[in-house]
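Q: predicted model follows, preceded by the sequence.
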Amino acid sequence: MNFTLHTRALALAACFAPALLFAQTPTNPAPNVTTLDTIVATPARMAQPLDKVMGDVTVIQAESLQNAGMQSMTAILARQPGLQIYNSGGPQTLSGIYLRGASPQQSLVLVNGMRINDNLSGATNWAAIDPSTIERIEIIRGSASSLYGSNAMGGVINIITKPGGQDRPFSAFGNVGVGSDSTFKTGFGFSGAQNNWNYSLAASYASSDGFNATNPDSGPYTYNQDDDGYTQTSLTGSLGYEWNPGQRVDLTFLHGYNHGDFDSGKDYQNTYGITRQQAYTLGSTNQITANWESILSFGYSKSDYDSQASYGRSEIGTIQRQYSWQNNFTLNQNNVLSLVLEHLDERASGSSLLTRQHRDTNAVGLIYRGDFDRHHLQASVRHDNISSIGDKTTGSLGYDYDLSPSLKLGVAASTGFRAPTFADLYTPLSWGYQGNPNLKPEKSKNIEASLRYQANDTQLSLVVFQNKFRDLINPYVCDAMFNCTAENTDKATIRGLSLEASHQFGNTLFSAGADFLNPKDDTNGKTLVRRAKQVYRLSVSHKLDNAELGASYQFVGKRFDDKDNTAAKKLGGYGLLNLHASYQFNKNLQGQIYWNNVTDKKYNTAYGYNSQGSNVFLNLAWRM
């Protein structure tokens, strides 16, 4: 508890450091600075330029995250191709992301390569992560279990807190903003790299009175008319040292905290949940020979949730320790082979004692990347041995062909799996329900094809895919005597098409996209829960002198909140119009205004839970 209080105090104190730095003379940017390629590591577990990456990949850069206003992580991700979200009444509540229609438990979330999916439920503590303290987010769509193991059936979301390692001068940023529902947010960060050292630190504090999270549809044991506010703090950072060329050590960390109100019936006014998310990595990168790079890393993540509700107090927590040794062998200029050895130690605890609280996974994987003139190949295979569950082998094969310097055709196939959670396996007998220790891992087979065009001012892409899921876990199967447990009874097929286009007309940027999804439950022919079949996106931004104006529109089709797609649980489609504007007062200081949900659209992403109406946020940001 003391550690949490100290971390929150440090985050809040760091947020007000800009007042001290304003007294310093700003550093002028260097003239004729060369624009560096965006380097990503997630798609092949090795550093490579974004324009050389194979597969369906998106990178959300630091500028977009720092300029997100009061938007939550899930709200930012919802604007990306192939991603849909749900939340239970605001940024402080339980949220989930559907990546290409795969459930939140079937998509792996990492922080600097360290997995943070809660191994009790498979969920992610999005409420504890503030986007303004993140350097970038790398998103892989399509099964990536052959790279990262369990949970990566729909793809991978890797949250990066560490800037690139290239030399750069000291830079800093800060912001303070106010908005609707008595929202207040402030943050500060700095980074740099020189004399073989690189470093970064970012902190934020936010509070809000919130809005009413529930409506009468949620039921009498949940619905309450009061507003549900929250307090959030976040602290991230990194430190690295290169003691010889090709020999370096790096440390990264993320610590997030959220105290959020939720509803637990009209007679209970002080119900809340406290969410904590920690993630740490320590790595050593060593160029053993000219053709052999060794990356030895240790990761630690801890997730905690403590709630006070009408049914009493509940505490759950999970710990994961990840040990990895990756060896990258450069066979020649165009061929790289990687050998990965990995060990994962998982532990779970909670108010209800599980019958088993620990398991280990040992894994070995091979990754190959080759470039042959216009032909590009990436292949991977991985074998996981999970204690008390057994062995699982997955693989992937991708091929890209350059039709021209600007036009690329790609095809890929991959398999994936998800190990059952501790709750699925080891919940003790209570009220007629008991976990099933004999559950098998869920499995998937994904195929896709893509066509991409990229020129100076224009980008176009088309991706089609099919992902078939088998041995899906139905968490509540009951016999004639109403004895219930989890079983591998379900299966599903998700087919989709994603279109993206953008073009720069002088000072005006237009972007448009559309996702078409057929998420079918093969056991009953119905649409999978909370997945929309159509999502449309449109945005425009225009620069004039020191100002920038922008607008975005997103339409999400109807969904159902139950497996049988009953009319009573239908969630209507909705369209959201957002506006934003900024003005550059000088080279360091910028004013920003965001008007979200301009038309005050009433909509639900989960049955019985409200979403925020029309809201405004004013922000003052500075850079140096």
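A: That came through, no problem.

Q: for the rest of this, base every contact and every neighbour count on C-alpha atoms.
A: Fine.

Q: burial of the residue nearest to residue 111 when sequence neighbours are not counted, as a residue count?
A: Counting by C-alpha to C-alpha, 6 or more residues apart in numbering, residue 111 lies nearest to residue 159, which is 4.6 Å off, once chain neighbours are set aside. Other residues near residue 159 come to 23 when the count uses other C-alpha atoms under 10 Å.

Q: here comes the other one, which I'd like you to weigh against the first:
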Amino acid sequence: MHYRKLTAAILLTCSAGMFPVYAAEIKEAPAADTHVAASVTDKHVATSVADTHATAPAADTHVATPTPQNNVDAHSAVHQTNLWQTPAFTTIITAEEMEDNHYETVAEALMYAPGITVTPGSVNTAHQVVRIDGDDRVAVFIDGRRQNLESGFSDGRATYDLDMTPPVMAIDRIEILHGAVGDSFLSNDTPGGIINIITKKGKEHVFKFEAARGPYDAWRWETQLAGSGKGWSWTATGGRSNLEELHYKSSEGNKETMPNSAVNRREMYFRIDRQLKKNRSLTFTYGHFSNDRGLWYSRLNPTDYNYSKMANHFALTYNYKENTAAPGYISLYHYYNQGDTFRPFGTKHQKDLPSYGRWKTNTNGIDWRDGWSISKDHTISAGLSWRHTSVDNESNYNVAGDPAPGAAVPGFPGVDNPNRSFGKNYEKSMSNVNAFVKTVRRFNKLILTGTSGINHNSKFSNHYISSSGAEYRPDKKTTFYGSLQHIYAVPTLDELYYNNQRIQGNPNLEPEKGWKASGGIRHQFNDKIFADVGGFLSYTKNPILWHYNTATNRWRPDNYEGQHQQGLHLTVTDVFSPKYNATLSYTYTNSKTDWGDKDPSYTSLVARHQVQAALRYKDKHWSNNILLTSGFGRNSDWYSGNYFVVDLNLSYKFSKHWSSYLKVHNLFNNSYEILGSRTIGDCPAYGRTALFGVVYSY
């Protein structure tokens, strides 16, 4: 109860006076006192609102590593980072932090961000799901283009798989915003927040190659070639990685291996920019991502299926009015995503496997954004987004008429037939249109923002959407912020129409509706110590949740009565010296569901109390990091206990061109579950793994 009272007090204090108008003249807003969490320097990034769209993070952003203005391209379009005075808890993971820690994927980088949890899907462990504030309704963007799908998932409300992100070497920074976001990142259907992945624009000529090896047949390599000249710039990045079956320490203390859990990842990303005039440019991007995972459900039911994912993404963006108070852009994009389930039957090479089910998703979209400076204290922006998604099944394995389980499979002597299909078995499409207007107003020390719009869905008609926020700075060291968000989220195509022996869609689902309020206080105690404390409250009516129907032996989504979520966060950064710094964060999240007349099926998939800490040292040659993640207060009916994981990253630079590193995950080989289960210890997390790598750059 005391958590509720404290959360409510913070929200009431920080959200008072909010109404749907906002504020801040882009050129003359106060300079930001950016917080540096993984910094190797005690200097702060001073950023005006005029520069926010192109040169640095949002005002008072909690930054994981320093982001000096001269390190960010001045010609980057607004759609690549549009955090205009966002009144929200914000984290920036920079390229420097990702390089210092040698993160292999975006999923790994997000694991250490405050209030973020990354887990496999609770029904299909082949998916990598991210949660912000304990909520899997998160929007993921690459260079400002939304990546979420209408298909590809069979549990929860997540609509993006983190396996489909660009190579880490191609990323300039990752922006994480909790709660209400307007403008380009209108998040009425993703109240958890947004993640915007900003890719690198080519500048000086660069060649980089990284290779690493470790136990359990772990290996990876990644390479990048970038440059610019005569108005052109380019970046090409690609790589592969592999990790054999999941090794873990069981809840009984035994060292074991999860059958059929190996992971092999392939990735490439190309970006080409053409400067047309001083304030106009074209950007073309192409990304190809593929991933093979052994498909397992639990320790006691590993299954013998493989799951293969592939994506091809194209985008062409015309940027205009660059480097002005209100830039604009038009972006056209096409996404193709595919998923295949295979039956290995002991065959090592996937190309020899019979496909057991394939789904394909085609997504086409157009995004337009523009803005106008009304006065020095008033700006207006507007936008329109259209997206069409179609899903079909090229080949599905139809089990109708097959032999019963245990019977022989034709063409595969000695192999029993499990009589199970993973195909989606539907062909449907959906269109969605969003139109909005955002106003920004400043009244001395008070900045107000409001976004109003309309959402039209081809299956659920029209709905009005809105969000509002406020930011108050009584002095240069303190900022109060708060927001109120309207939630409106329609069911996905999978939730409506999925139909096979294990999963059954529900065409009678209704949209989720509700609200989320969040707020907090940022304070700079001195030149070296920074803190951010805040919280949120949310309510969702008709929440869509998956449950297992024992009568039909299938998973099915339904609308439940309601869901209440609340949480607190606290982050403190101390820069001891130019070489040492530390960050400590605590997150409390709690979710309660009114199940109505339906049987409860889920518990919270994140620990109620999470503590994350990082201690960093960096000098001319060394870059060393100790990272801690821990969770407490997990449901004892679903988990064996709490977890405490220590990761270690050591890096040494021999010369201008050569460096090496050693990274160890779960240093003490702690035993814990990554997902909860009625059978305690059934979904274990990775035990101790290690990689030793060498990097060459020129």
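A: That came through, no problem. These numbers were taken from a predicted model, which means no experiment stands behind them.

Q: TM-score for this pair?
A: After superposition, the two chains reach a TM-score (TM-score structural alignment, normalised by the length of structure 1) of 0.82; 573 aligned residues with a C-alpha RMSD of 3.7 Å.

Q: that older thread, map the residue nearest to residue 111 of structure 1 across to structure 2 for me.
A: Here residue 159 of structure 1 is matched to residue 197 in structure 2, going by TM-score structural alignment.

Q: what packs against the helix or strand hosting that match?
A: Element membership of residue 197 of structure 2 [criterion: DSSP states H and E] is strand 193-199. Contact analysis of strand 193-199 of structure 2 by 3 or more C-alpha pairs under 8 Å, 6 or more residues apart in numbering; DSSP states H and E lists strand 138-142, strand 171-178 as its packing neighbours.

Q: mean deviation (superposed) between that strand and structure 1, please.
A: In the superposition against structure 1, strand 193-199 of structure 2 averages 1.6 Å from its aligned positions (mean C-alpha distance after the TM-score superposition for structure 1).

Q: pretty sure residue 115 of structure 2 contacts residue 570?
A: No. Applying C-alpha atoms under 8 Å as the test, residue 115 of structure 2 and residue 570 come out as separate, 9.4 Å apart.

Q: could you tell me which residues touch both of these two?
A: 586, 587 (C-alpha atoms under 8 Å, 6 or more residues apart in numbering).

Q: higher neighbour count, the two?
A: Taking other C-alpha under 10 Å, residue 115 of structure 2 and residue 570 do not tie; residue 115 has more neighbours (28 against 20).

Q: got the contact list for that one?
A: Residue 115 of structure 2 makes contact with 132, 133, 134, 569, 586, 587, 610, according to C-alpha under 8 Å, 6+ apart.

Q: residues contacting the first one?
A: With contacts defined as C-alpha under 8 Å, 6+ apart, residue 132 of structure 2 is in contact with 115, 116, 117, 138, 178, 192, 193.

Q: where's the closest residue to residue 177 of structure 1 other than its chain neighbours, which helix or strand?
A: Of all residues not flanking residue 177 of structure 1 in the chain, residue 619 sits nearest, at 4.0 Å (C-alpha to C-alpha, 6+ apart). Assigned by DSSP H and E, residue 619 of structure 1 falls within strand 615-623.

Q: one more: residue 3 of structure 1?
A: For residue 3 of structure 1, the element it lies in under DSSP H and E is helix 2-15.

Q: which other helices and strands contact that helix?
A: Packed next to helix 2-15 of structure 1, using 3+ C-alpha pairs under 8 Å, 6+ apart, are strand 183-194, strand 197-211, strand 228-244.

Q: go with 6 Å
A: Packing partners of helix 2-15 of structure 1 (3 or more C-alpha pairs under 6 Å, 6 or more residues apart in numbering; DSSP states H and E): strand 197-211.

Q: which residues touch the residue nearest the centre of structure 1?
A: By C-alpha atoms, centre = their mean, structure 1 has its centre lying nearest to residue 157, at 4.3 Å. The contact partners of residue 157 of structure 1, taken as C-alpha atoms under 6 Å, 6 or more residues apart in numbering, are 109, 138, 139.
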